[in-house]
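Q: With the sequence up front, the predicted model follows.
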Amino acid sequence: MLGFLCKIAEDSEDAITAGFLSTAAFCSSVADLYDFRPLDARHGRVLLLTPWSSEGALVVWDPVDNDALQVPLPDLRRYTYCWTAAILCAAGSTCDHLDCHRGPFLVVYVGSGGSGSGEAFVCTYSSDAGTWSEPISTELPLDIVVLMPSVLGGNALYFGFLLRKSLLKYDLESHELSVIGVPQTFCIWRHVVLDGGLALATLQECKLCLWRKAGPEVDAGWTQYRAIELETLLPADAFFTWANVVGFADGADVVFLRAGLMLLTIDLKTYEVKKVCSGKNIYSAIPYMSFCTPAPGAACTDEGSTVCASGA
């Protein structure tokens, strides 16, 4: 994990800025991200929403090379009440994703209908074709939802409905959509992928509780399989403020936890806790996972530029 993007609420959640914070010895010529909306990051790329036009556009950004490519939003946006998007390597399971950030990619747009439509829509942009696919849709149990960033598990992307007790699964091979229910007891939760399977992370009292699906079927139930006591792991002042899970790093098994104006990471393998940011009202963290091998003699200049080569 070379760093993460965060959504920072300035005065309220209506005033959002983006930030890129490094968590490793990583040189990056980071552009001004003010007013950009970070949507997703995967396989060495970051997906942002531009702030400078009424219609909006997506930007696919490579922080290692500092290259950016603009992608138009699909016409489908006018029919959706709220939406988000995910980015991933186009090669799928045939790629080891160690150094594919310069290759072809896919952008998956997911929107939910408003005004009583009760539907979810998905379409896919291919960098090879340079066009969006025809949309597919499925019925939702409720309309008007807020979509969380996606997680990738196997050959499927999962999108969470923040205010509704359900997940949306998009199968990248069959291009099918399905809705997965979430336990009603949860108030705040994040969907994650652990041990190759779909799971949920939520805070209950002073514990980080992890739940997994009882089976691969869409209607299979959930069982709690792990509970991590946080009282001895977190800083003492973390328990004097409201805390919740705000992000997850695929493949690294790292959970982002916000406690007041502190942003913490918890390694689910070692239980190591790190404070990665403070003094910012961060309500969503999107990790940037990639490889950066500096070229011989590479260094950051005073202006923040860098000479870096991507590799495994």
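A: Noted; the coordinates are in hand.

Q: from here on, contacts and neighbour counts on C-alpha atoms
A: OK.

Q: and R258, how many neighbours does it have?
A: Close neighbours of R258, defined as other C-alpha atoms under 10 Å, add up to 27.

Q: got it, and A25?
A: 10.

Q: Hmm, R37 is touching T17, no?
A: Yes - judged on C-alpha atoms under 8 Å, R37 makes contact with T17 at a distance of 7.0 Å.

Q: Give me the buried positions along the helix or strand hosting L257.
A: When elements are assigned from DSSP states H and E, L257 belongs to strand 254-259. Across strand 254-259, burial judged by 16 or more other C-alpha atoms under 10 Å covers 254-259.

Q: State the next helix or strand along the chain beyond it.
A: Toward the C-terminus from strand 254-259 - assigned by DSSP H and E - lies strand 262-267.

Q: Pull the distance from that following strand to the chain's centre.
A: 16 Å (C-alpha atoms, centre = their mean, to the nearest Å).

Q: Okay, one more to line up with it:
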Amino acid sequence: MDPPNSIPPDRFSMPSDAPWPFRYRLLGCRHGLVLASAQNLKQLRVWDPVTGVQHGLAVPPGFDTDGISIIGAVLRVVGDQFQVLLAHSVKKQQHTQAFACIYSSETGLWSDLISTPLPSEEDSTSSSFSMYFTSMPAVLVGDSLYWKLTGVSNVILEFDLDRQSLAVIHLPVELALCKPWDFTVMPAEGGGLGLIFKSDLTTQLWKMNTDCDGVASWVLGRTIELGKILSLNSKEVRKIQIRGVAEYSNVVFLSTVEGLLMLHLESLQFKKFSEPSMMSCYHPFETIYAAGI
């Protein structure tokens, strides 16, 4: 935010006395909390940058502990209580499964592992097919968390927090083979699960609808002409990549030929940042705090 509401950057630097190895990986930010994994240790960290409070967690048994293939999310429950969700995939021969479990700070325990099959080589005409998690953070919609998975085909992994179950959601046919940075999951306009997809010259907003028989299907909503809004030519628009969304602010982060850009999808107002767009993805930090703190 602009002054006087801006927060000094050093407030978002890990304290120097924190037990971090040289490298660590950001997994997600939500409800004013940050979740990261130490790549060389079997450790997770939950950090509140506003208060400075940190919590160390051991990675649960049965997880790939190299810190690279793990994805995760953090949620604040009530007061200082929080939940951490971890997921990863395991490939055996031609079959791949996603595994997940959830930690509760109230009990100090991890749940049992939950699994679901993922699309495999048998579901693809390509012999090089593989399914992998991207570094994009999870999106919370209702009582479920969603990650995008990419490969020769693109799908969405859903974790239902109430049922503690995993499921795979297939994308619209038009998006199934698109490039990883041309789409991502986000809350739909009016509520529910949605997608944002950048084609060659436009950006499309999709929403999942459920009919009276309980059958879910994707419906195309608004189409945004980025070239006109950003004053870019067709060649420049084609180079735009989606780098993240701020789910509560209805904002999408885009890398462009002019650098990183933040676009508000409702007003279509945008803000350019002076820093170059060098990251593979961005984790927006959104929180609410009392004035004067």
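A: Sure, I can see it. For clarity, every value in this text was computed on a predicted model and none was experimentally measured.

Q: And the TM-score between these chains?
A: Once superposed, the chains reach a TM-score of 0.81 (TM-score structural alignment, normalised by the length of structure 2), with 265 aligned residues with a C-alpha RMSD of 2.8 Å.

Q: now the strand holding L257 of structure 1: which residue numbers in structure 2?
A: With TM-score structural alignment applied, strand 254-259 of structure 1 matches the range 251-256 in structure 2.

Q: That stretch vs structure 1, mean deviation?
A: Compared with structure 1 after fitting, stretch 251-256 of structure 2 has a mean deviation of 0.9 Å; criterion: mean C-alpha distance after the TM-score superposition for structure 1.

Q: which outside residues touch that stretch?
A: 236-237, 239-246, 260-265, 277, 282 (C-alpha atoms under 8 Å, 6 or more residues apart in numbering).

Q: repeat that for 10 Å
A: Residues outside stretch 251-256 of structure 2 that contact it (C-alpha atoms under 10 Å, 6 or more residues apart in numbering) are 181, 184, 186, 196, 230, 232, 236-246, 260-272, 276-284.

Q: Structure 2: which residue goes with P135 of structure 1?
A: Checking TM-score structural alignment: P135 of structure 1 goes with L113.

Q: Which residue, other than its chain neighbours, is closest to that match?
A: C101 (5.1 Å; C-alpha to C-alpha, 6 or more residues apart in numbering).

Q: What does A243 of structure 1 correspond to in structure 2?
A: Checking TM-score structural alignment: A243 of structure 1 goes with I240.

Q: Over to A86 of structure 1?
A: Aligned partner of A86 of structure 1 by TM-score structural alignment: A73.

Q: any idea how far T203 of structure 2 is from its match?
A: Noted for A73 of structure 2: a distance of 27 Å to T203 of structure 2, by C-alpha to C-alpha, to the nearest Å.

Q: For stretch 30-44 of structure 2, measure first residue to last.
A: 15 Å.

Q: What are the buried residues along it?
A: Under 16+ other C-alpha under 10 Å, the buried positions of stretch 30-44 of structure 2 are 30, 32-39, 41-44.

Q: Equivalent analysis for stretch 23-31 of structure 2, please.
A: Buried residues in stretch 23-31 of structure 2 (16+ other C-alpha under 10 Å): 24-30.

Q: cool, stretch 236-255 of structure 1 as well?
A: Those buried within stretch 236-255 of structure 1 under the rule 16+ other C-alpha under 10 Å are 238, 243-250, 253-255.

Q: What is the most widely separated pair among the residues you listed?
A: Spatial extent of the buried residues of stretch 236-255 of structure 1 (C-alpha to C-alpha) is set by the pair A238 and D250 at 24.7 Å.

Q: I figured V60 of structure 1 was touching H43, is that so?
A: No - counting by C-alpha atoms under 10 Å, V60 of structure 1 sits too far from H43 to count as a contact (11.6 Å).

Q: so what sits against both of those two?
A: Joint contacts of V60 of structure 1 and H43 (C-alpha under 10 Å, 6+ apart) are 87, 105.

Q: Which of the helices or strands spans the most centrally placed residue in structure 1?
A: Nearest to the mean C-alpha position of structure 1, by C-alpha atoms, centre = their mean, lies P149 at 3.8 Å. Per DSSP H and E, P149 of structure 1 falls between elements, in no helix or strand.

Q: With adjacent residues omitted, what lies nearest to the equivalent of it over in structure 2?
A: In structure 2, the residue matched to P149 of structure 1 (TM-score structural alignment) is P137. Counting by C-alpha to C-alpha, 6+ apart, G28 is the residue found nearest to P137 of structure 2 once chain neighbours are left out, at 5.5 Å.

Q: Alright, that wraps it up for me.
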